[in-house]
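A.B. asks: Provided below are the primary sequence and the corresponding predicted coordinates.
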Amino acid sequence: MIEVTPLFRLQAKVDGPQIIEGPLGKRLFIPVTGGTFSGERLSGVLQAGGSDFQLIRPDGVAELDVRVTLKTDDGVTIQLKGHGMRHTTAQVFERIMSGAEVDPSEYYFREALFFEAPTGKYEWLNRIIAIAKGGRMKTEVFIDAYEVL
């Protein structure tokens, strides 16, 4: 059985997407404008300038490709890359985007997380894989991240 330990909760503020239609589906470019992350071993803020590059496939599944920069409370900059998927019914997604509170149990939102940290206090992040379960609101995304032991 795979063992995990809590890593952090991340809450990201997002703007509306830029949408481009293509042969594989809709491409969404969703700017991350800020946010926070908090855990026992690292906490801090998300710097503006990151993005969630999504592909909405013809079957309705959103393939997630997230790139954000974390800045820890002690001033260290760490790159976070997330790859995952989110899917639900059209009705549930419509409720999310209307601003309604939707329980995350009504949809699937999972990611694998990878880090690039400088030598020093957080370099251990370069040698782990983390997994996350998330939730989506109209202008905010949250994930609960866990280190795979």
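C.D. replies: Yes, it's here.
A.B. asks: drop to CA atoms for contacts and neighbour counts, all remaining ones
C.D. replies: Will do.
A.B. asks: and for the strand or helix carrying residue 131, what are the contacting residues?
C.D. replies: Per DSSP states H and E, residue 131 falls inside strand 130-136. Residues outside strand 130-136 that contact it (CA atoms under 8 Å, 6 or more residues apart in numbering) are 96, 104, 109-114, 141-148.
A.B. asks: Equivalent analysis for stretch 56-72, please.
C.D. replies: Residues contacting stretch 56-72 (CA under 8 Å, 6+ apart): 24-28, 32, 42-55, 77-88, 111.
A.B. asks: if we can go back for a sec, centre of the chain to the strand holding residue 131, how far?
C.D. replies: Mean-position distance between strand 130-136 and its chain equals 6 Å (CA atoms, centre = their mean, to the nearest Å).
A.B. asks: Quick check: next helix or strand after that strand?
C.D. replies: Taking DSSP H and E, what comes next after strand 130-136 is strand 140-148.
A.B. asks: by how many degrees do that next one and strand 130-136 diverge?
C.D. replies: Inter-element angle recorded for strand 140-148 and strand 130-136: 160 degrees (by axes from the mean of the first three to the mean of the last three CA atoms, to 10 degrees).
A.B. asks: and here's the other structure:
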Amino acid sequence: MSTSLSQALPESLKSLQTRPLFVLREQVPPLFVVGQTPNGFRRIGIVPGGVFEGERLSGEVVSGNDWQSVRTDSCIKLDVQILLKTTDGALIVMTYTCLRAGPPDIIEKLDKGQAVEPGAYYFRMTPIFETAAPQYDWINRIVAVGVGHRFADGPLYSIFEVL
């Protein structure tokens, strides 16, 4: 009698546990539309500011950029780098990839800055962090995930540390 791989897993490998890291709100003015290139339809956003708040760290978004690839399958891939400054002055580089996907009419409304319910589309991110600040050294060695919602003036993300 054979046992499937999932049945043989220890409990620690059967589910994923997270804890809140912070909520991030970015300011993103209208995008620069590069247009159709040989590699895809490209848009670029500048991130001139924002805020983040969490139990273990909070602060402001100093700056960043958001390079977007609009795919043909009603999905937008975002490659983002931002610089965070904590309330105690530490600098943290946050790099993340997002996928924002949904029915074409929902994606079109988001692109026009119209209000859409967060559950009407898929918006997920995978951030990683870098810092030289000793008090936040732990963030260099975590995996995180996030869920997002797009407002007309920029996204809001709830970010979680994967335990």
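C.D. replies: All right, it came through fine. This structure is a prediction, so every number in the text was calculated from the model and none was measured.
A.B. asks: What does the superposition give as a TM-score?
C.D. replies: Once superposed, the chains reach a TM-score of 0.94 (TM-score structural alignment, normalised by the length of structure 1), with 148 aligned residues with a CA RMSD of 1.2 Å.
A.B. asks: Which members of the contacts of strand 130-136 of structure 1 are the farthest-apart pair?
C.D. replies: The most widely separated members of those are 96 and 148, with 29.4 Å between them, by CA to CA.
A.B. asks: quick one: the strands in structure 1?
C.D. replies: Applying DSSP state E to structure 1 gives strands spanning 4-14, 18-22, 25-38, 43-56, 62-72, 77-87, 108-116, 130-136, 140-148.
A.B. asks: Could you list every helix and strand in contact with the shortest one?
C.D. replies: Read that as strand 18-22 of structure 1. strand 25-38 (3 or more CA pairs under 8 Å, 6 or more residues apart in numbering; DSSP states H and E).
A.B. asks: Which part of structure 2 matches the strand it packs on?
C.D. replies: Mapped onto structure 2 using TM-score structural alignment, strand 25-38 of structure 1 spans residues 40-53.
A.B. asks: residues in contact with the matching stretch?
C.D. replies: Around stretch 40-53 of structure 2, the neighbours that count as contacts under CA under 8 Å, 6+ apart are 22-36, 58-71, 82.
A.B. asks: what do we get in structure 2 for residue 4 of structure 1?
C.D. replies: Checking TM-score structural alignment: residue 4 of structure 1 goes with residue 18.
A.B. asks: Also residue 109 of structure 1?
C.D. replies: Checking TM-score structural alignment: residue 109 of structure 1 goes with residue 123.
A.B. asks: count of residues packed around its match?
C.D. replies: Residue 123 of structure 2: 22 surrounding residues under other CA atoms under 10 Å.
A.B. asks: what does the one 10 residues further on give?
C.D. replies: If you count neighbours by other CA under 10 Å, residue 133 of structure 2 ends up with 14.
A.B. asks: hang on, isn't it packed against residue 89?
C.D. replies: No - taking CA atoms under 8 Å as the definition, residue 133 of structure 2 is not a contact partner of residue 89, at 9.2 Å.
A.B. asks: which residue sits closest to the equivalent of residue 139 of structure 2 over in structure 1, ignoring its sequence neighbours?
C.D. replies: The equivalent of residue 139 of structure 2 in structure 1 is residue 125 (alignment by TM-score structural alignment). Nearest non-adjacent residue to residue 125 of structure 1, counting by CA to CA, 6 or more residues apart in numbering: residue 115, 5.8 Å away.
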